[in-house]
Each structure stands twice: as structure tokens, then as C-alpha cells.
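J.: Predicted model and sequence follow; I will ask about them next.
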Amino acid sequence: MDFILQNLPTIFALMATGVFAGLLAGLLGVGGGIVIVPVLYFLFQAFGVSPESAMVIATATSLATIVPTSISSIRAHRKKGNVDFTLLKLWAGFILLGVLVGSYLVTIVNGQWLTVLFGVIATLSAINMLLGSKKAIFNSLPGTTGQSFMGSSVGLFSSMVGIGGGTLTVPMLTFCNYPAHKAVGTAAAVGLLISLPAAITMLVIGVTPPDAPFGTFGLVNLVGFICIVPLTVLFAPIGANIASKLDAQKLKRVFAVVLLITGIRMLAQLII
């Protein structure tokens, strides 16, 4: 009991992260990872964790939280027929290969490199949201070789920065003239293919940093997982309900600006 009381500020902050991520997921349809990683990155530092350790733990913990939320999302999209299982069968092996390589790299590289990678991906994602272009660049998906590169790239980079499938998969597919609703539904399934093996790898072979926050096993902060997941699931429908009464496009632009500032700030922290 004393242990819990001593760490109440951290627990409340992690719970607030779950509420924030759930509301934004419902409001804007964005994946939790793109929200959870930067929040945990700065939150852990506020409690005395080094930037390098904060980034690897934020990455692993984010991936763990994506597992249950992606399962829920897959069920919803599958009922609507928006999950392309044919594409998933083709991509699954390549995604898994990318995830295993990416997950292993997280356990051995300096967290600064992961911060740079996340900062770049967050900045590019924000620019893509702000421009709002839905126009396809290609007429269709490439052949097997091209798709193998797409799948392995999604697995590699997503597992290295703690995000699900949506941030990279949806733009990739829509740029190839793939139906937007199916891209979103299929990306939910890609998120599970990424998050489950990545989280297990980082939990089992990751070495806990000496300055890690309490409740960290391997590289996954299980206290964060326990605090974030139920609240994310609880508040996502509330966010969706609020979104139906507000201008979702304006909200998305506001989030894109915040994400852009966050990405730039993470990059700047390494320079300044």
C-alpha cells in the first residue's frame, strides 16, 4: 500500500495518458501509439528517467497497449467487411520479419536514434494530415516484390517507434489507389501483427534500464499498460460521440499541428 501511495503521481499521470489517448482515438480516428509514445516519452523524463531510457520504454509500452485495442478494432472492422484478409496473407510474413528485426534493434540501439525516427515519422504524418490529400499517386498496388517491401517496412519502422499499423499502412495503401475504408480496417489487423510479437520480444529480451520507472519488466512498463489500456478502451467511444457533434476535420488539423510541434520538439531536444 505504501508503495502505491509513494507512486500515486506516476499512476495518475499514466491514467491521464489513457484517457487522452482514448479520447483522441475516438475523436480523430488516430492510432493510440502516435499519441502514447510522445506522452510517455516526456512523462517518464518528468519522473527522472533519462531521454534514452524514456524512449525505449515508451516504445515498448505503447506496443503492448496496442495489442488489446487492435483486437477490439479488428472485430468492429471485420463486421463491416473492411479487413482484406487476402492482402494480410501476402503481407503477414514480411511484416513479421520487419517486426522481429525492428524489435531486436530497439533492445540494442541508443534511444536517441529511436527519438529521431519517431520525430521524423510524426512530422511527416502531421504534414500529411495538414495537406489532407487523398489523391492516389499510383493506379494500383505493386507486385509481390513491391508489396513485400511495403509490408516489411511497415513492420520494421512501426515496431521501432511504438506505433500500430495505421500511421504508415493507411497512407501507403491509399497512395496506391486502395479503398480508404478497407485501408483503415486492414491497418487495424496489421497493428496486431506488429504489436503482439514486438511487445513480447521487448518484454522477454529487453534489458531493463537502471533508471526505468517502477513496474518495468524488460522494456515494457506493466503499470503503464494496466493504467492506460482500460481507460483508452473506455474513452474511445466517448471521443467518437463528441466527434459526431464537432467538426472532425478542424479537430484533425489541430491535432496535426500539435503532432508537428511534438515531432519537432523531440528532434530539437537532441540538438539543443
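T.: Perfect, I can see it now.
J.: rest of the way, CA atoms for contacts and neighbours
T.: Will do.
J.: how deep is residue 225 tucked in, by neighbour count?
T.: Residues lying near residue 225 (other CA atoms under 10 Å) number 22.
J.: Give me the secondary structure label for it.
T.: helix (DSSP: H, G, I helix; E, B strand; the rest coil).
J.: Comparison target below:
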Amino acid sequence: MATFIAALLPTRGLAIFFACFMVLMSLQMLANIKPKPSRSLPGPLGVSGVGLGIGGISALVAIGGGSLTVPFLTWCNVKLPRAIGTSAAVGLPIAVAGALGYIINGWSTQGLPSAALGYVYLPALLLMAPFSILTAPIGARLAHRLPVNLLKRVFAFMLMGLALQMVYAVFTA
């Protein structure tokens, strides 16, 4: 659903929204602001609504659902290892739904590269997917060995850099 909204938005506006979202996320990580665990998971209807919201935001700003799923679950007193595992499990359907949405929405768009399937650029997908699969175990090992605060800072600065690069590209194009 969010991919249909994203397809209707002007590219510049979507890029600015995405950059602002990344800056807010990076500032939250740098400030180490976390909601206090103060509740339990809502019932099936509530969890479904939260899942739709997380999936929609993830598709709209092109992020993995984990950046929103883990904080929500820990806020609901789910232990961090279980929250991370659950986040990894729901990441695949979020990614597949988002990709299908961008394929469908871009299907009849003119001016896309010949190797694109809708808004999905196949050469990038074919190059990124195997390397992601190969490096994911390395990242998982590093995540268990490195201090959490260091990982958060590195990721926050990476997000901030990407946001600044995106804003620069939008306003210099």
C-alpha cells in the first residue's frame, strides 16, 4: 500500500522525507533515546495494526522493518534477543511486499533503464543480493562481539552521511 503512495509522490519530496527520517533515526541513536519498557504486546488486532504501520513506513522510506520492529517489541517488554529474531523474521515479508509494490507501481513508467523491472533495477539486485547473503553472517558475528554503543554510533553516522548525501543530490540536481 505504501509503495502506491510513494509512486504518487514527487521524487524530491520523497527524498527529503526519507532524508529527514534518517536524520531523526540517527539522532535518536546518538542520543540513545529509548522508550522505557512499560507494557505488554497488544492483542492480535493491535499487533496486526502495528505490523501494517511498520510495513508501510518501511516501504515508504525504503528501510528494513527491524529499525522500527525492535524498538516496538522492546517497548512491549520483549527481550532483546527475541525482538531481534522476530525482526529478522518479519523483515523478509516486508522486503518482498515492498519489492512487489515497486515492481507493480513502476511497471508502465516510461524512461526507466532497460534492465529495470518496474522501479527495481535488476543489475543492482543481482549484485547486492549475493553479497548481502555472504556478508550477513560476518555482520552477525561482529554485532555479537562489538560493543552495542559503538555499533549504534557507527550506524547513526552512516545514516546521517547518507541523509546529507541525499539532500545534497536533491538540491544540486
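T.: Everything's here; your move. What you see is a predicted model; the values in this text were computed from it and never measured.
J.: So the residue positioned nearest the centre of structure 2 versus residue 22 of structure 2, what's the distance?
T.: Closest residue to the average C-alpha location of structure 2: residue 63 at 1.4 Å, with CA atoms, centre = their mean. The gap separating residue 63 of structure 2 from residue 22 of structure 2 is 9 Å, by CA to CA, to the nearest Å.
J.: How about residue 64 of structure 2?
T.: 12 Å.
J.: cool, and residue 72 of structure 2?
T.: Using CA to CA, residue 72 of structure 2 is found at 18 Å from residue 22 of structure 2.
J.: okay, now residue 11 of structure 2: neighbour count?
T.: Residues near residue 11 of structure 2, counting by other CA under 10 Å: 12.
J.: Check residue 137 of structure 2 too.
T.: The tally of other residues near residue 137 of structure 2 (other CA under 10 Å) stands at 11.
J.: any idea which element it lies in?
T.: Following DSSP states H and E, one finds residue 137 of structure 2 within helix 122-145.
J.: Likewise for residue 105 of structure 1?
T.: Residue 105 of structure 1 belongs to helix 85-108, assigned by DSSP H and E.
J.: Where does the helix or strand harbouring residue 22 of structure 1 end up in structure 2?
T.: For residue 22 of structure 1, the host element (DSSP H and E) is helix 8-28. With TM-score structural alignment applied, helix 8-28 of structure 1 matches no range in structure 2.
J.: in that helix, what's buried?
T.: Residues of helix 8-28 of structure 1 classed as buried by neighbour count (16 or more other CA atoms under 10 Å): 10-11, 13-28.
J.: nearest residue to residue 41 of structure 2 other than its sequence neighbours?
T.: By the measure of CA to CA, 6 or more residues apart in numbering, the closest residue to residue 41 of structure 2 outside its immediate chain neighbours is residue 76, 5.3 Å from it.
J.: Give the equivalent position in structure 1 for that neighbour.
T.: Using TM-score structural alignment, residue 76 of structure 2 lines up with residue 176 in structure 1.
J.: Please apply the same query to residue 119 of structure 2.
T.: Residue pairing (TM-score structural alignment): residue 119 of structure 2 is matched to residue 219 of structure 1.
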